[in-house]
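K.L.:
Got a sequence here, can you build the structure:
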Amino acid sequence: MCSSPVDPEERSACSREVEHRVSTVREQTRRNYVRTAAVASLVGIGASTARGQNELNSDETIRVPRDQPTVQDAVDEADGGDLVLVDPGTYDEAVEVSTPELTIRGTDRNEVVLDGEFQRDHGVRIEADGVALENLTARHYTGNAFYWRYVYGFRGSYLTAYNNGDYGAYAYRSSNGRFEHSYASGHPDAGFYLGYHNPFDAVVTDVIAEHNALGYSGTSAGGNLTIRDSVWRHNVAGIVPNTLGEEDPPQRSCHIVGNEVSENHNSDAPTRAYTAEMFGAGILLWGGQENLVENNEVRDHEHFGIAATANVVEPSGNVVRNNDVSGSGTADLALGEPADEGNRFADNEFETSLPSGIEDDSSEGDPRVGGVFEARARLVDDGEFASGDWREQPEPDDQPTMPDPGIRPRPAERGTSWNGPR
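P.N.:
Prediction:
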């Protein structure tokens, strides 16, 4: 979530910059596939063996530090379609990427570490289409760990982001992308963030977010956007699609499915005033519309398990079904007042709700839901909310590294995933 309804680095930019790249990047991708196939033929890679098809051509790979001393030097040297392969070490640098269709990959997720030393702004900032980041750790940046801006085609796989001053994995006004097999902790905004685009055409899957203000935040984001099969725990709040400003389009059309969401009321996690208001909610549709929330396990929250409430716009058209929700201090299921039409709660396992007959009639919300958030807002206004220091959050355990990091890159897009253990 952003502290203001536009990106602070480019307040006058317009999201239409994303769309005009679509046809260009598709043609670039087609040409890249043709180029790859031609190279494979020239070096005698036969179609008969899968291993041969996946081996790298050394001319397309730049090794760090063997070929170039820093990640930035390798990125500057690379052409579109190349792989920057980074050997174990701590790299005290901030990387800027402007070449499309690169893959930057560590050989060991836990041993290839980008370190901001609490003074650099972003670990990797990308302003080019089709760039993938894989098998890396980024820590101690004053801004974001991994940051895509105004791109068509992005992917973050087997990433670890911890104790950075803003977001972990962050895609802003972008589309056609994926976050997967990744971990984020210790951020005073969101561990994983997708913002300001619809349709986003994106997937967040098989990730873990803990000790953040928000596990997931999606401001004015939706449209073929799925958050699934992930763990959201020990944040200030768990999964929060949201609308923030009257000048922005409402958040709509997000699918939240198959997640484990627990104990998101962590007063020791770092937070800011605007995220502190959401304290104690597992899945919170904060001014969200037309979202589908299903088949999630949501348990042990101070206030709400799953709630939809007004923020800038009234919740409408949201469907909450087949979830298992328990242990909520205020209500397992909740719909705030005012609420617009079309919200529906059905076939959930739960004990408490506001209003009390929420599955029989959700045509109106309950004012007590808004009262909880209003009370939090008063604490925020008085500066009395608890917050930990992002610099001092727990360091994570080692995370599963990418299987076989020496194989060829795959396209950076929504539909292309590396399969492997969490």
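K.L.:
From now on I want contacts and neighbour counts done on CA atoms only, so please keep to that.
P.N.:
Noted.
K.L.:
could you pull out the strands for the stretch 51-200 of the chain?
P.N.:
Applying DSSP state E, counting those that start in this stretch to the stretch 51-200 of the chain gives strands spanning 61-64, 83-86, 89-91, 95-97, 103-106, 112-115, 124-126, 131-139, 146-149, 152-162, 169-172, 175-180, 183-185, 190-195.
K.L.:
Before we compare anything, build this one as well:
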Amino acid sequence: MKKCHVVYLVCTATMIGTGLGAAPAPAGRTTHVVHPGESIQKAVDAAVPGDTVLVTPGTYHESVTVSTPRLTLRGMGRTTVIRPSTKKAAEDDACAGGGNGICVFGTKDRNVKGVTVAGLTVTGFTRTGLLSAATDGLTVRNVTAVKNGVWGIAQERSVHGIFRGNTARDNGDAGIFLANTITAEEGAADTQGTEVAHNRVEGNRIGITVRRLRNLAVADNHVTGNCAGVFVVGDENKPKAGDLVVRDNHVVRNNRSCPKTERLPALQGSGIVLTGTEKVLVADNTVEGHSGKSPLSGGIVLFKSMVGVTGEKNEVNGNRLRDNAPADLVSTETGDAARSNTFEGNTCGTSKPAGMC
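P.N.:
The predicted structure follows:
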């Protein structure tokens, strides 16, 4: 038995060897096949770098921690379902003990590299469906994260991530949540090209949240039926959040009503919101049908952050907006900050202040 010390979110995760039957795979790699009634965690613990854990259709009541580099955890579609265990979590099981479903964790000193999680459903966890920290090159593909208490899919302190083709629906906070760090106050981190693309995000408090990060793309996602669609969030820490791209997304009718929190006012009718950011390119998005009375309501909204940090040198270009209230384009910035932001080539009917369409 060995322990992997995880410092960002947890203490330790136990790794237990198993004699679970396995099938050979190409290039000397092994595929460990898990059937209903068997333990996914035991298969993961038996795997070595490069192996695949293939989980067959069925419902599995457990949390799963992955700390093995280049491991693939793959289901066989939405009918491979992971739900919370009815048993009390062990004291050293940080994933289950924290209310999370699948956890991909590196350590304080080393990111876990090249893990893939694909083709399964994770649902009903009190905190997060799929949570990752200290990863390099994590791929999350065709995962359905539904009805989890806080986030559907969440990541912190990681680089080179790929989140593609997932569905995040009816989660308590963000469907997809990316941050520099979840708990500490720090400047924005460079994600080194993380990509959030071709996901369907609906029925959450916020569809996609990018908090205190730089150098990533949010592209070609379908975001609908949330209280707010896409949030890019900065604050007073340095470096500032920004230097990223939000483009080619379909952001439509995010008009659910959500009460205020410690961090944000009540939300309703927000399409794409930038708050306290710099050098964000918002381009070629379709943003339609938003309406609300929140300070953050509108189609594309540039909003001075809750701690008074201005948004500067952001570019809002070539977007298609209609039927958003109080306006298609909204900016609360003033003075030099307002003058540094540009609005060009957008198709829209209304703006606040006037003159940005």
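K.L.:
Need the TM-score between these chains.
P.N.:
Laid over one another, the chains give 0.80 as their TM-score (TM-score structural alignment, normalised by the length of structure 2), with 306 aligned residues with a C-alpha RMSD of 2.4 Å.
K.L.:
Just send the strands of the stretch 51-200 of structure 1 back as a markdown table, with mean neighbour count and distance to E277 of structure 1 too.
P.N.:
Listed next are the strands of the stretch 51-200 of structure 1 as a markdown table, based on neighbours: other C-alpha atoms under 10 Å; distance: least, C-alpha to C-alpha, whole Å:
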| stretch | mean neighbour count | distance to E277 of structure 1 |
| --- | --- | --- |
| strand 61-64 | 20 | 44 |
| strand 83-86 | 26 | 40 |
| strand 89-91 | 15 | 36 |
| strand 95-97 | 18 | 34 |
| strand 103-106 | 26 | 37 |
| strand 112-115 | 23 | 31 |
| strand 124-126 | 22 | 29 |
| strand 131-139 | 27 | 26 |
| strand 146-149 | 24 | 25 |
| strand 152-162 | 29 | 23 |
| strand 169-172 | 26 | 21 |
| strand 175-180 | 27 | 26 |
| strand 183-185 | 30 | 19 |
| strand 190-195 | 31 | 14 |
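K.L.:
Out of those, which is closest to V204 of structure 1?
P.N.:
Of all these, it is strand 175-180 that lies closest to V204 of structure 1, at 4.8 Å by C-alpha to C-alpha.
K.L.:
Mean per-residue distance, that closest one versus structure 2.
P.N.:
In this overlay with structure 2, the average offset of strand 175-180 of structure 1 from its partner residues is 0.6 Å by mean C-alpha distance after the TM-score superposition for structure 1.
K.L.:
residues in structure 2 aligned with that strand?
P.N.:
Aligned using TM-score structural alignment, strand 175-180 of structure 1 spans residues 159-164 in structure 2.
K.L.:
contacting residues around the matching stretch?
P.N.:
135-142, 190-199 (C-alpha atoms under 8 Å, 6 or more residues apart in numbering).
K.L.:
Whichever helix in structure 1 runs longest versus strand 175-180: what angle between them?
P.N.:
Determined from DSSP state H, the single longest helix within structure 1 is helix 22-42. Here helix 22-42 of structure 1 runs at an angle of 60 degrees relative to strand 175-180 (axes from the mean of the first three to the mean of the last three C-alpha atoms, to 10 degrees).
K.L.:
Next, the buried residues of helix 22-42 of structure 1.
P.N.:
Residues V22, V25, Q28, T29, N32, A40 are the ones in helix 22-42 of structure 1 that count as buried (16 or more other C-alpha atoms under 10 Å).
K.L.:
Closest to H122 of structure 1 out of the residues you listed?
P.N.:
V25 (24.9 Å).
K.L.:
where's that closest one relative to E263 of structure 1, distance?
P.N.:
The gap separating V25 of structure 1 from E263 of structure 1 is 42 Å, by C-alpha to C-alpha, to the nearest Å.
K.L.:
Likewise for T219 of structure 1?
P.N.:
T219 of structure 1 sits 23 Å away from E263 of structure 1, going by C-alpha to C-alpha.
K.L.:
Tell me which of the two has more neighbours.
P.N.:
T219 (29 against 24; other C-alpha atoms under 10 Å).
K.L.:
And that one, what's its match in structure 2?
P.N.:
Match for T219 of structure 1 (TM-score structural alignment): R211.
K.L.:
where's F279 of structure 1, which helix or strand?
P.N.:
Using DSSP states H and E, F279 of structure 1 is not contained in any helix or strand.
K.L.:
surely it meets V236?
P.N.:
Yes. F279 of structure 1 is in contact with V236 according to C-alpha atoms under 8 Å; the separation is 5.0 Å.
K.L.:
any shared contact partners between the two?
P.N.:
N264, H265, N266.
K.L.:
Can you tell me the element the first one falls in?
P.N.:
Think N264 of structure 1. Counting by DSSP H and E, N264 of structure 1 is part of no helix or strand.
K.L.:
ok, it to D300 of structure 1 distance?
P.N.:
8 Å.
K.L.:
So for the two, which sits in the more crowded spot?
P.N.:
Higher neighbour count among N264 of structure 1 and D300: N264, with 35 against 21, using other C-alpha under 10 Å.
K.L.:
corresponding residue for that one in structure 2?
P.N.:
That one, N264 of structure 1, aligns with N254 by TM-score structural alignment.
K.L.:
who's in contact with its match?
P.N.:
Neighbouring residues of N254 of structure 2 by C-alpha under 8 Å, 6+ apart: 223-229, 268-271, 289-290.
K.L.:
could you redo the last one with a cut-off of 10 Å?
P.N.:
202-207, 223-230, 267-272, 287-292, 297, 299 (C-alpha atoms under 10 Å, 6 or more residues apart in numbering).
K.L.:
Could you list which of those belong to strands?
P.N.:
Under the assignment DSSP state E, those contribute 202, 206-207, 223-224, 228-230, 270-272, 287-288, 299 to strands.
K.L.:
Kindly present the residues you listed as JSON lines, with separate columns for neighbour count and distance to E312 of structure 2.
P.N.:
Below are those laid out as JSON lines (neighbours: other C-alpha atoms under 10 Å; distance: C-alpha to C-alpha, whole Å):
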{"residue": "E202", "neighbour count": "26", "distance to E312 of structure 2": "29"}
{"residue": "I206", "neighbour count": "33", "distance to E312 of structure 2": "23"}
{"residue": "G207", "neighbour count": "35", "distance to E312 of structure 2": "24"}
{"residue": "V223", "neighbour count": "29", "distance to E312 of structure 2": "25"}
{"residue": "T224", "neighbour count": "28", "distance to E312 of structure 2": "27"}
{"residue": "A228", "neighbour count": "36", "distance to E312 of structure 2": "22"}
{"residue": "G229", "neighbour count": "36", "distance to E312 of structure 2": "21"}
{"residue": "V230", "neighbour count": "29", "distance to E312 of structure 2": "18"}
{"residue": "S270", "neighbour count": "35", "distance to E312 of structure 2": "20"}
{"residue": "G271", "neighbour count": "37", "distance to E312 of structure 2": "19"}
{"residue": "I272", "neighbour count": "28", "distance to E312 of structure 2": "16"}
{"residue": "V287", "neighbour count": "29", "distance to E312 of structure 2": "22"}
{"residue": "E288", "neighbour count": "25", "distance to E312 of structure 2": "25"}
{"residue": "G299", "neighbour count": "35", "distance to E312 of structure 2": "19"}
